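[1] Mind folding the following:
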Amino acid sequence: MTQPPYITPLTPLAFLERAATVHPEKTAIRYGERSLSYAEFAEHTVRLAAALRASGVGAGDRVAYLSPNTPELLIAHFAVPLAGASLVAVNTRLSPEEVRYICDHSGAELLVVDTGLQETVLPIADRLASVREIVSLVDRTGTGLGAGAPPLLPGPDYEELLSRGDDDAAQGWTVDDELDTISVNYTSGTTGRPKGVMYSHRGAYLNALGEVIHSRHTPDSVYLWTLPMFHCNGWCTAWAVTAVGGTHVCLRTVEPESIWRLIESESVTHLNGAPTVLVMLANSPAARPLARPLTVTTAGAAPSPAIIGRMEELGASIVHVYGLTETYGPYTVCERKEAWTDAGPDELARLLSRQGVAMVQADPIRVVDADMRDVPKDGRTVGEVVMRGNTVMKGYLNDPEATAEAFTGGWFHSGDLGVWHDDGYIELTDRAKDVIVSGGENISTIEVEQALLSHDQVLEVAVVGIPDDRWGERPKAFVMLKHGAALDGDSLIEHVRSRIARYKAPAVVEFVTELPKTATGKIQKFELRAKEWSGQERRIRG
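    The predicted model follows:
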């Protein structure tokens, strides 16, 4: 069916156009002593979009950013698609080779690098296949690690890039096709190489509105950027807060004392983050009862009832959501029910720790068996969680085989296992794969094992997640050495850190003489994991 000409494509670009028209003088972004109104936010966006076009960036191209949560990365969420391109916000915790892979795989034309992170790019600067220019961005406003570092990379600085364009916004705040790719977000590589997840303008628009509704944003919202913008475009919150004309408070480094200070000094009303952020906040010496309402939206690992209870004791209202990179971030929400009003604190926290029901912008979620039949809603029968709809990815960039596999039977297969309760709420019980969720980031055990096995003295390995008070869980490696080898754990961990991102390296190495195996020689990781989690409940991604 042909769409009538008076129906315009959905795009989050319209959110900034509206905010700049309705709230031109209102503060849009605060960052230390720096402040931008919505009119200035829009002006910066138009200028950057024009500069990108003048630099040869056009429709279908990709522009990569390696940056903390600064105003420039927030502006890029609007300016890059305004130029007709797709934003690739790169995980700031990755190793040089991982950054190179993402730039090459995405075909990024430009790479904008905060100079505080340039040490990651220096070793690969001359080996980027598609990047024509590396642009150095000096953060002269923020405080924290790397702020204000002088540029060392080849290529222009950010001010020089901006000088190339004019302020011509003649193309307008719209797109020709709402299914064009607005961004490409890379998975954490839970099965090896990360995949490029393509978001459409339509999906981003709708998911942002879902965030507005379920996180209860209003024009009075003051949102603190504790969640990385590189992670699912900050769960689409970059667009959501702008949609209602709220205020973004950017934060370069996530430190609990700084967060508590900003909550008070900036009158913060909302923040998002993995449960590990909640643990840091609740256990910080700066923790104190909140002077005003604070909505905390959490996901990335299922929050324990204990941490939910503690945050609510401090006065925070917890919104628990669940999703994946492939679903624009949050897809379900543990919606509070009136019937829970009389529940005691422990029971309420337990109810809130479930993954819940589909958000308002999403299709109903299902838990299915191997034949794609719904499992009984008995809270006991385990099945796989599947999704579909407007806020499920377009597909994996340049990977039609993986896309087809992910959508077997016409639904996106999450790989997460769960149960369906009689009230329609889902609850995850395990993962189909041995993914470790550490601080909200997925770690592939296969990737870690391969890094361990690259050491010439290692014979066999098995990696599992073990409990960690701060990060939820961290990798532990069980290692068999070759006969006659002499190697200590610290040296092996350093070897792994030279191969992959440091946060993926094992926290502990245990040398063993044998590993539990099946008759066919397959290592039985569940036996190793069971011993490590004895007496504790292993909670998983939320």
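[2] use CA for all of it now, contacts and neighbours both
    Will do.
[3] If you count neighbours, what's buried in stretch 490-503?
    492-493, 495-497, 499-501, 503 (16 or more other Cα atoms under 10 Å).
[4] Second chain to compare with the first, below:
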Amino acid sequence: MTGSANIAALLHRTAGARPDAPAVCEGAAVLRDYRQLAGRARAVGAALRHTYGLAPGDRVALAMRNTPCYPEVLFGVWWAGLVATPMNARLHPKEFAQQIDDCGARVCVATGELAGALREQGLGATVLTTVETLVRRAGQVPAGPPAEVRPGDPAWLFYTSGTTGRPKGATLTHRNVAAATECALTDIGPGIDAAFLHIAPLSHAGGLFGLATVARGRPQVFPRDGVVDAHTLDEALRAFGPAVFFAVPTMLRRLLDPALLPDGLLDRVHHVLYGGAPMYTADLRAAVARFGAERLWQGYGQGETPATITHLRPEDHTGTYDEALGRRLASVGRVRTGVEVRIVDADGVPVPPGTTGEVTVRGETVMAGYWNDPGATARALRGGWLHTGDLGRFDVDGYLTLVDRAKDLIIAGGSNIYPREVEEALLRHPAVAEAAVVGAPDPEWGELPVAFVVAVDGCPVTAAELEGHCLGELGRFKRPRAYRFVPALPKNSYGKVLKTELTGPIRPVPDAERERG
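    As a prediction, this is how the structure comes out:
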């Protein structure tokens, strides 16, 4: 990719080269071609600049579920030289407010079902609920290229959390996003050259992979009404397949069920890109059996270097020597194009193959730093390498296997859950003296959070009470699924909780008050 540094140039170039190609589709209908998508993105950007007074570099928060208007908002923000802050639509309103406050966004574009709760948070940002209003207020916008930006200017704030539990905005520059897109085009190749069916949130890897299909001039397809079920998959795949999609392991496991994706539709699946959480080898073998190795591609990354650390290619999913194939399927693949990956010891010294250490990454895809957090930036990027906090080892063939996560991250169905955030929410309950949250293996979700709780003397508390409390503090997907009430938490001589010793019977939330997922 050459030309303007603005990542919106992807859309501008495609609109010039393939103006009549389908760009945004819902169900079986084409809503906009690339000429229309570019025009609406220009209008969104113009309204943000001139109607709402935003200046280049200002942040625009996106509290949006997957809808056909998502691409024009995202590209409209960039077209105007602004910084997009896409947020997980499953967050609690308080969590939305925290991220909006942290990045200093003056405008938040929200889908209707989220807007009311956001306005109740007393935000400093204006909450906009309809893109049509933005387009109408912009009026006639002359055709022209996206705003000039420098390659190192921020484009996307990708909120992630560390061991402190405080979400941090990984600052992805226009150079970072362009490099990640080029990496996808190179490493996935023909696998990305198809209609992209959005069944995963555009606020995360699904949106980043979607940029590569915009560069290819392919349709962005949304299941009707944002619902992913047998009917909507059938409708979209028959209209626009063979299609490529990104799926977290939870969704990939569900797609193994012919009730959701019938055998007759398998030839409408072009490629399945998957990642975002650990994948059990047995499930992966089942995916190979159902989709075929030639359709599967896995990416491993973090928000700080989005999906651009290693990859497991289609040819890595097959083989005749079972033991070697098993090792590959248990790995996250080989190093991606354009990045360097090292395994280092506690002193930052590279270790040989077969030795476990921390995964570190260097390259054009690595973030500029954390938004307004120089201390965390210095720790994460020390020595010029991104220190991921993941522990792993390379084998002699260059395949990386992850063995642990130093940050205690819990990944449930592809969504990150940080124990410290959940622990802090529990500690805000007056009957909780101490709390520790760990991940427990789950056959459907990969992992689910379990809370170990020490109650305040004389203040008994139940799992159902804590369930209700957490639902008032956190996104539903972050709440503990089970509790163990203990007299004390195991600690070392420095007072640090020894989470490896947190075992034993747990008390699930009563079924009547428990909704999984």
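[5] now, which of the buried residues of stretch 490-503 of the first structure lie within helices?
    Using DSSP state H, the members of those that fall in helices are 492-493, 495-497.
[6] Show me where the stretch 1-150 of the second structure has its strands.
    Applying DSSP state E, counting those that start in this stretch to the stretch 1-150 of the second structure gives strands spanning 22-26, 29-33, 59-63, 83-86, 107-110, 126-128.
[7] Report all helices and strands that the shortest one contacts.
    Read that as strand 126-128 of the second structure. On a contact count with 3 or more Cα pairs under 8 Å, 6 or more residues apart in numbering; DSSP states H and E, strand 126-128 of the second structure meets strand 107-110, helix 112-119.
[8] Out of those, which one sits most buried?
    Highest mean neighbour count of those: strand 107-110, a mean of 24 (counted as mean count of other Cα atoms under 10 Å).
[9] Would you map the strands across the stretch 251-400 of the second structure?
    Using DSSP E, counting those that start in this stretch, strands in the stretch 251-400 of the second structure cover 269-275, 296-302, 305-312, 334-335, 339-344, 357-363, 369-370, 386-394, 400-405.
[10] Aligned against the first structure, show me the partner of Leu312 of the second structure.
    Aligned counterpart of Leu312 of the second structure in the first structure: Cys334 (TM-score structural alignment).
[11] Now its match: closest residue in space, sequence neighbours ignored.
    Gly356 (3.9 Å; Cα to Cα, 6 or more residues apart in numbering).
[12] can you put the helices and strands packed on strand 126-128 of the second structure in a markdown table and add distance to Val450 of the second structure?
    Compiled in a markdown table, those are given as follows (distance: least, Cα to Cα, whole Å):
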| stretch | distance to Val450 of the second structure |
| --- | --- |
| strand 107-110 | 32 |
| helix 112-119 | 28 |
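[13] just so I know, which of the ones you listed lies nearest His204 of the second structure?
    strand 107-110 (16.3 Å; Cα to Cα).
[14] superposed on the first structure, where does that closest one end up, distance-wise?
    Averaged over the aligned pairs, strand 107-110 of the second structure sits 1.0 Å from the first structure after superposition, using mean Cα distance after the TM-score superposition for the first structure.
[15] what's that strand packed up against?
    strand 59-63, strand 126-128.
[16] Relative to the first structure, which residues correspond to it?
    Using TM-score structural alignment, strand 107-110 of the second structure pairs with 110-113 in the first structure.
[17] which residues are contacting that stretch?
    The list of residues contacting stretch 110-113 of the first structure from outside it, by Cα atoms under 8 Å, 6 or more residues apart in numbering, reads 62-67, 103, 131-137, 158.
[18] Just the buried residues of the residues you listed.
    For the contacts of stretch 110-113 of the first structure, buried by 16+ other Cα under 10 Å: 62-67, 103, 131, 133-137, 158.
[19] Please tabulate the residues you listed in CSV, including the columns distance to Ala286 of the first structure.
    Listed next are these as CSV, based on distance: Cα to Cα, whole Å:
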residue, distance to Ala286 of the first structure
Arg62, 41
Val63, 39
Ala64, 36
Tyr65, 33
Leu66, 30
Ser67, 27
Cys103, 40
Val131, 44
Glu133, 43
Ile134, 40
Val135, 38
Ser136, 35
Leu137, 32
Tyr158, 36
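[20] about what we covered before: count the neighbours of the match of Leu312 of the second structure for me.
    23 (other Cα atoms under 10 Å).
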